[in-house]
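1. Structure of the sequence below:
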Amino acid sequence: MSGREDEALAQAAVTALTGALALAPKPGLPDPRDLGARASRMDHCRLRWSAKALAPGLAAMAAAARRTGEPTPGLRTELGAIGRCTEHSVHLAGGGHRGALWALGLLVAAAALDPRAGARDIAATAKQIAAHTDKRAPRRPSRGSSMSAKYGAAGARGEARAGFPHVRRALNALISSRAAGATEEQARLDALLTVMSTLQDTELLYTAGPMGLRHVQAGARGVMEAGGTATKAGAAALTTLDIDLHARACSPRGSAGLLAGAVFLDSLPVIATP
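-> Alright, predicted model coming up:
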């Protein structure tokens, strides 16, 4: 790999994230409709802008993986240091995307280690990287770690150490929905809802508690059981869920970051083509 290929991986990840942001309607999450809502207009604009601030850090992660050549403890520590610097840059640009940075950073680094690897192999390599401890990470509790300790939820760290099962599930949903005739937007919404239906989202646990999490999971399952967003019944169920979650201020942010990871992996065969 070269520096140009590192940048290409980073840009693919950012494109995946901005593509996920562009989807609508996303239940409980910012989407382009916010541009017409004065109260929340800045949320979507800020997230679109700050997503671009991830690119230099993601390219640096790809370069670090390429130099190291293996999923070593040293690589995990270096990725952590780059990630914290990138978080600061993103904060200055408007904030957000912390969960997406974690998932995309590991997947980009794993893809850089073996440019010829398929999506499942990349997820497996990311699992190997995540299995190591970042010895330089600050020893302070986060929302996610607090909820993981309190409720036993896997959280972002557990998701990575399990090989990103929800990213792989979202990727399968993308492929299945396309094969069934869904549009690209509908397929991506189905992938998002697939993640929402089972993910133990620690951010939701923090803001809405176990009952709120179960409510979101049940609503997402309801859309998929109605046939998915490409069907009339599924689209109606999605509209109902969207209104409900926005009214409750339930935001499944963890699912959004994992959807971006799936869209990134889905794009890799395309960017690997000369």
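
2. drop to CA atoms for contacts and neighbour counts, all remaining ones
-> Fine.

3. residue contacts, the residue lying closest to Leu192 once chain neighbours are set aside?
-> Leaving aside its sequence neighbours, Leu192 sits nearest to Leu259 (Cα to Cα, 6 or more residues apart in numbering; 5.7 Å). Shown in contact with Leu259 (Cα atoms under 8 Å, 6 or more residues apart in numbering): Ala20, Val167, Ala170, Arg188, Ala191, Leu192, Val195.

4. Look up which helix or strand the third one falls in, please.
-> For Ala170, the element it lies in under DSSP states H and E is helix 165-179.

5. how many neighbours does Ala137 have?
-> 11 (other Cα atoms under 10 Å).

6. Please apply the same query to Ala37.
-> With other Cα under 10 Å as criterion, Ala37 counts 10.

7. wait, Arg136 sits on Thr77?
-> Yes. At 6.7 Å, Arg136 and Thr77 qualify as touching, with contact defined as Cα atoms under 8 Å.

8. which of those two has more neighbours?
-> Neighbour tally, Arg136 and Thr77, criterion other Cα under 10 Å: the higher count belongs to Thr77, 18 against 11.

9. Any figure for the gap between the more buried one and Gly57?
-> From Thr77 across to Gly57, the span is 14 Å (Cα to Cα, to the nearest Å).

10. same check, this time on Val167
-> Counting by Cα to Cα - Val167 and Gly57 are separated by 21 Å.

11. what about those two, which has more around it?
-> Val167 (30 against 23).

12. Can you give me the neighbour number for Leu92?
-> Leu92: 11 surrounding residues under other Cα under 10 Å.

13. To compare against the first, here's the next sequence to fold:
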Amino acid sequence: MTAALPLLRDDGCRSARAAPAPVIAELAVDALIAEARLTPKPALVDERGSGAHRDLDLDTMLRSAHALHPTFLAIARAASGVAPSQALRERLARIGREGEAAMLRATGGSNAHRGAIWIVGLLCAGAAMHAPGDSEAICASAACIARYDDRFAPASAKASHGARVTARFRVAGARGEAREGFPHALRMGLPALADARRRGLSDTHARLDALVAIMASLDDTCLLHRGGMEALAVAKDGARCVIDHGGLAHAAGRAALARLDADLLALNASPGGAADLLAATLFLDSLGQSS
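-> Predicted coordinates for the structure are as follows:
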């Protein structure tokens, strides 16, 4: 299958050839699977168990990830060879809502990847517009799409946990993260991943270091929903402690991660927003490696 044709971006520059839509979709699903399987994550579903979640386990997460392949494929195809626009934003929103329905069918009603449909889905659109290794351009175009409003969004979208938490605590949330160009993936997750690899860490430790770097900064709406400002402070402070102790390369860093896990479990709070942004980081990283 041939790659998408170059397109005219808003800045008037033509992009290099993007990856084919099937490749983009496959890498997106792989990123969700890699995030789910990464172990040990603090209070999140992983190979050990369900973390702070009662309605999710690893098998459910994997079923959800596989169920989203058609969604990511449709998003990439819709965005191939075009520029960000209101029409594209609303077309992708319809595809995303269909993907959410497929996710809920696959999980028996559990919300495994609602945030990832938005975050990784937008990045799939950006990936369909630019060369696979151009993470900056991919994130910029995805952000441009996100800045358009979805005029046909159902009223329930304004009553979601994320929307309520964003308004109550005045944080950016997933929508703000996207509109700002995914800074926690681009400026924190990817650099942490690259730095860990330069130091010779395993993929597991490198990915955990990337997750911790995201957690140390992110105003995670999942934590705020489950445990308020206390849970967010525990997560940020605990993640910084892991970093201060040298990260996963050092025994002290691994011990700090274990303490963070226990502290968040005691609060029944899970950093789901950071997990979605780790998946975004892994997706961008895999795109770069495929180029």
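
14. Quick check: TM-score for this pair?
-> Once superposed, the chains reach a TM-score of 0.93 (TM-score structural alignment, normalised by the length of the first structure), with 269 aligned residues with a Cα RMSD of 1.9 Å.

15. circling back to that earlier point, the residue nearest to Leu192 of the first structure matches what in the second structure?
-> Leu259 of the first structure maps onto Leu278 in the second structure when the alignment is built from TM-score structural alignment.

16. Can you point out the helix or strand that includes that match?
-> helix 272-290.

17. the helices in the stretch 1-150 of the second structure, which residues?
-> Ranges of helices in the stretch 1-150 of the second structure, per DSSP state H, counting those that start in this stretch, are 21-37, 58-67, 69-79, 86-107, 114-127, 135-146.

18. Return the most buried member of those helices.
-> helix 114-127 (a mean of 27; mean count of other Cα atoms under 10 Å).

19. Could you tell me how far it lies from the centre of the chain?
-> Mean-position distance between helix 114-127 of the second structure and its chain equals 8 Å (Cα atoms, centre = their mean, to the nearest Å).

20. can you list the residues that contact it?
-> 18-19, 24-25, 28, 68, 72, 75-76, 78-80, 96, 99-100, 137-143, 145-146, 174, 178, 273, 276-277, 279-280, 283.

21. one more time with 7 Å
-> 18, 24, 28, 72, 75-76, 79, 96, 100, 138-139, 141-142, 178, 276, 280 (Cα atoms under 7 Å, 6 or more residues apart in numbering).

22. Buried residues in the helix holding Leu278 of the second structure, which are they?
-> For helix 272-290 of the second structure, the neighbour count (16 or more other Cα atoms under 10 Å) marks 272-287 as buried.

23. Compute the inter-axis angle for it and helix 21-37.
-> Computed by axes from the mean of the first three to the mean of the last three Cα atoms, to 10 degrees, the angle separating helix 272-290 of the second structure from helix 21-37 equals 130 degrees.

24. Between helix 190-198 and helix 272-290 of the second structure, find me the angle.
-> 60 degrees.

25. mean shift between helix 272-290 of the second structure and the first structure?
-> Mean deviation of helix 272-290 of the second structure relative to the first structure after superposition (mean Cα distance after the TM-score superposition for the first structure): 0.8 Å.

26. hmm, back to that, residues in contact with the helix holding Ala170 of the first structure: which ones?
-> 159, 184, 187-188, 190-192, 194-195, 258-259, 261-262, 266.

27. Where in the first structure does the top helix by length along the second structure fall?
-> Ordering each helix of the second structure by length in residues (DSSP state H) puts helix 221-244 first. Counting by TM-score structural alignment, helix 221-244 of the second structure falls onto residues 202-225 of the first structure.

28. how much does that stretch stray from the second structure?
-> Stretch 202-225 of the first structure sits 0.9 Å off on average (mean Cα distance after the TM-score superposition for the first structure).

29. give the contact list for the counterpart of Ala78 of the second structure in the first structure.
-> Residue correspondence to the first structure (TM-score structural alignment): Ala78 of the second structure is matched to Ala64. Contacts for Ala64 of the first structure (Cα under 7 Å, 6+ apart) come out as Leu75.

30. still on that earlier bit, could the contacts of Leu259 of the first structure go into a markdown table alongside distance to Leu29 of the first structure?
-> Formatted as a markdown table, these follow (distance: Cα to Cα, whole Å):
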| residue | distance to Leu29 of the first structure |
| --- | --- |
| Ala20 | 10 |
| Val167 | 18 |
| Ala170 | 17 |
| Arg188 | 14 |
| Ala191 | 15 |
| Leu192 | 11 |
| Val195 | 14 |
